[in-house]
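Q: Structural data only, the sequence is not supplied:
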């Protein structure tokens, strides 16, 4: 960043976006005081407390997770220690920790991130700075964090690629890139619109300058009468236009070429698959046949076995039981949650060539260098060492290496982690047109809604199917919860009608009496039918057509049960009124 002037006011809610390597994390470190600018000054209101969460927080290995959360930030003057400890333990529990005395040294990197997040939230602060806080948390926790941030009353500045969070939690967007910080005083959707308009205006100005440059260049070449004042002014304008064209920002954009290889009829199937470690079974009796155009999402809590399942399907881990069959033409591209370690002294181009020297695309054969350019590694950058790349750039290089192998089945484990929004949008467009099957584990709600056509949720070690993306899953869960709540609510709990009525003899009609005599048996029968349908769905999980039919029947049956329950509650209330009337 160079020559940046910004003002951040109390209560501002700012989402920070930009390409990988543009300086977003550096920007937060500067604001937090962890890093000093080379030039210029950052002024902070005296006495203001700042809570800062980096992408890779440092915790003391010998501390318990409760102590690590409490010690993450210094206590404020006058703070009640017991209140902070209670808040820390509450947040740790909400973030999925059962043993609050577990040592930090036993945690994974993602778990340490969650402990630090609890530390950043458990004490009151005037400013909260978060760097990619939704990395390494599951979908429920992402929703919990969004709700928590919406209630935060201080100044909030967050680097994130979570598009739902960007839209719902922030009223200003800072775009870091090209040495600048562009400010948009609007929501994320408004930012997208304003940026598109600005880019169109810049492109139109550039086209106009290029047209003027060609015209003036032709005049210069014909031999300008340099002695006249008018001619000298025109030559000066020509020089200014030439400089404007030279200074115009590069139009480099990330593009992903389709590189999938031929895929036969038999792809991937598994029967009665159980996965886990030793005697710890994470998923039981999962059967499914993967189809050519499947877009399958897998969701579940942290530790539920999602990554273990993907690694088992890839052949990295043996199943506890069951059979996995793979077609002869299948090439699996596995995009792991954590990039495998690359030799930091390896050059970027060599890392790509180690996979393939060239690859076939619809545009013809492309060399490793040409493919690297499409992934925003220009030729002058390709001879840099891997160690010079940011975390997001290394993730992008890892994705390039996977696609260079021309896979026809993609298995993606948290593919949105550490990728910038521009790369995410291009990746999603690429997956839309990918000629093969996709299995994806992700905590990115927008990504699941955009890419997947059906989901499996890990529930009590079983894979429960849902048609549609993540929002469809939420709708199904909400409908299930409402149905359960209605069934548990006693009839007497319904509010009584207090309006004044004319005293007439209250009684059932013939149809109401008949319904009242049979309604309890009908509700019980519908509940039994729903339970049977759930068993059939689980048993036929590998038959997508059958599951679709069963889930349609399940939806209709649930609707009938809701109507019958409502009818039963009405008749029960009326029966009580009749009994009261009889005195």
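A: Cool, the structure landed. The structure displayed is predicted, hence computed values, not measured ones.
Q: contacts, neighbours, all on C-alpha from now
A: Will do.
Q: Quickly note the distance from the residue positioned nearest the centre of the chain to residue 430.
A: Geometric centre of the chain, nearest residue: residue 444, 1.6 Å, by C-alpha atoms, centre = their mean. Distance, residue 444 to residue 430, by C-alpha to C-alpha, to the nearest Å: 17 Å.
Q: With residue 467 instead?
A: Look at residue 467 and residue 430: by C-alpha to C-alpha, they are 22 Å apart.
Q: Which one's more surrounded, those two?
A: Using other C-alpha atoms under 10 Å as the criterion, residue 467 and residue 430 rank with residue 467 on top: 19 against 15.
Q: one more structure, for comparison:
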């Protein structure tokens, strides 16, 4: 039996196709430089590191208004892939072509580098953008050395956005940002008129801003899924269920079938303990997501006093971290 759902494709089938969605109506909305028809075209790109393959013959043409999430377990090569797209790294083989009018904004975890004597306004001169991201007028002359870690991370994000990139690449942008800033960033990205590529473990945030996944399966294999991460997770449950049904249906009462054929048709299975772990994760995740949504609703209500809001923010972070860990493990078991 073959297990295939039309939403999930081998990348080779879409390497030269055009990806268009309802977002095509967003042209001219948001802050982004004018972008030509070519964004980034990858053809047969491979990358090897210390004897391992992180990317194998990857071919894909990124399109205007793409809103792409990079999915995969830790260490599978997601950040390396972003470095290849931006030219920080060169591929072992294959070709990466970038459009002439391409302006990349690349938010990296290790990219923040400020001089302590600089003020907020020295670093980001756009007062409108500063105000939108919670830097009011009375903070503009504040020295960077006096900002909190979260405020520095938020200011670093603005140094990327102020360049008006037409391709925005965000590597774990939600780390160290509070819930209010995340809501503002979410609204900004919804209005953003360029192409977007994100790596993040905050699935609640990502479900609202992306509609297309590149799934890193390990050993350099990348697959394409149209939809959100939640839809991908639902798809994988249906996919595994279909495999089980087809496997049961293929078992015949007679022993006339060749043993070699049975072994060939039999899908790879998880161990008993892994199956139990997977079932536990799939049962636990909806509970945590419902709890997270309820906490977020309380935090956004404006009714909580400061001490309760602080407690809620800490609980929100704990629940989010648990969801991240479970979803990362879920990906490992599925892949």
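A: Happy to help now that I have it. Just so we're clear, the structure is a prediction, and the values are computed from it rather than from any experiment.
Q: would you list every one of the strands in the stretch 451-583 of the first structure?
A: 454-459, 462-467 (DSSP state E, counting those that start in this stretch).
Q: Can you tell me what sits against the first one?
A: Contacting residues not belonging to strand 454-459 of the first structure are listed as 283, 295-301, 304-306, 463-470, 473 [C-alpha atoms under 8 Å, 6 or more residues apart in numbering].
Q: change it to 10 Å
A: With contact meaning C-alpha atoms under 10 Å, 6 or more residues apart in numbering, strand 454-459 of the first structure is reached by 282-284, 294-301, 304-306, 439-441, 448, 462-470, 472-473, 541, 544.
Q: So which of those are in helices?
A: Counting by DSSP state H, the part of those found in helices is 306, 448, 470, 472, 473, 544.
Q: okay, the strands of the stretch 451-583 of the first structure in CSV with distance to residue 378 of the first structure next?
A: Shown next, in CSV, are the strands of the stretch 451-583 of the first structure (distance: least, C-alpha to C-alpha, whole Å):
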stretch, distance to residue 378 of the first structure
strand 454-459, 38
strand 462-467, 42
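Q: looking at those strands, which is closest to residue 148 of the first structure?
A: Among those, the nearest to residue 148 of the first structure by C-alpha to C-alpha is strand 454-459 (24.5 Å).
Q: how close does that closest one sit to the second structure?
A: The superposed strand 454-459 of the first structure is, by mean C-alpha distance after the TM-score superposition for the first structure, a mean 1.0 Å from where its aligned residues fall in the second structure.
Q: which residue numbers in the second structure go with that strand?
A: Under TM-score structural alignment, the counterpart of strand 454-459 of the first structure in the second structure spans residues 212-217.
Q: which stretches of the second structure form strands?
A: Assignment of strands within the second structure using DSSP state E yields the ranges 8-10, 40-49, 52-61, 67-71, 93-98, 104-107, 167-171, 195-199, 212-218, 221-226.
Q: Aligned counterpart of residue 427 of the first structure in the second structure, please.
A: Alignment note (TM-score structural alignment): residue 427 of the first structure maps to residue 185 of the second structure.
Q: any idea how far residue 167 of the first structure lies from residue 146 of the first structure?
A: Residue 167 of the first structure is 11 Å from residue 146 of the first structure, where distance means C-alpha to C-alpha.
Q: swap that for residue 370 of the first structure, please
A: The spacing between residue 370 of the first structure and residue 146 of the first structure, counted by C-alpha to C-alpha, is 40 Å.
Q: So for these two, which sits in the more crowded spot?
A: Ranked by neighbour count (other C-alpha under 10 Å), residue 370 of the first structure and residue 146 place residue 146 first, with 18 against 15.
Q: secondary structure element for the more buried one?
A: Per DSSP states H and E, residue 146 of the first structure falls inside helix 139-151.
Q: Would you check the span in the second structure matched by that helix?
A: Using TM-score structural alignment, helix 139-151 of the first structure pairs with nothing in the second structure.
Q: Buried residues of that helix, list them for me.
A: By 16 or more other C-alpha atoms under 10 Å, the buried positions in helix 139-151 of the first structure come out as 139, 140, 141, 142, 143, 145, 146, 149.
Q: Give me the angle between that helix and strand 295-299.
A: With axes from the mean of the first three to the mean of the last three C-alpha atoms, to 10 degrees defining the directions, helix 139-151 of the first structure sits at 70 degrees from strand 295-299.
Q: still on that earlier bit, will you turn the buried residues of helix 139-151 of the first structure into JSON lines that also has distance to residue 391 of the first structure?
A: Listed next are these as JSON lines, based on distance: C-alpha to C-alpha, whole Å:
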{"residue": "139", "distance to residue 391 of the first structure": "23"}
{"residue": "140", "distance to residue 391 of the first structure": "25"}
{"residue": "141", "distance to residue 391 of the first structure": "23"}
{"residue": "142", "distance to residue 391 of the first structure": "21"}
{"residue": "143", "distance to residue 391 of the first structure": "25"}
{"residue": "145", "distance to residue 391 of the first structure": "23"}
{"residue": "146", "distance to residue 391 of the first structure": "24"}
{"residue": "149", "distance to residue 391 of the first structure": "25"}
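Q: Closest to residue 15 of the first structure out of the residues you listed?
A: Relative to residue 15 of the first structure, the closest of the buried residues of helix 139-151 of the first structure is residue 149; by C-alpha to C-alpha it sits at 11.8 Å.
Q: Check the gap between that closest one and residue 439 of the first structure for me.
A: From residue 149 of the first structure across to residue 439 of the first structure, the span is 31 Å (C-alpha to C-alpha).
Q: same deal with residue 203 of the first structure?
A: Distance, residue 203 of the first structure to residue 439 of the first structure, using C-alpha to C-alpha: 38 Å.
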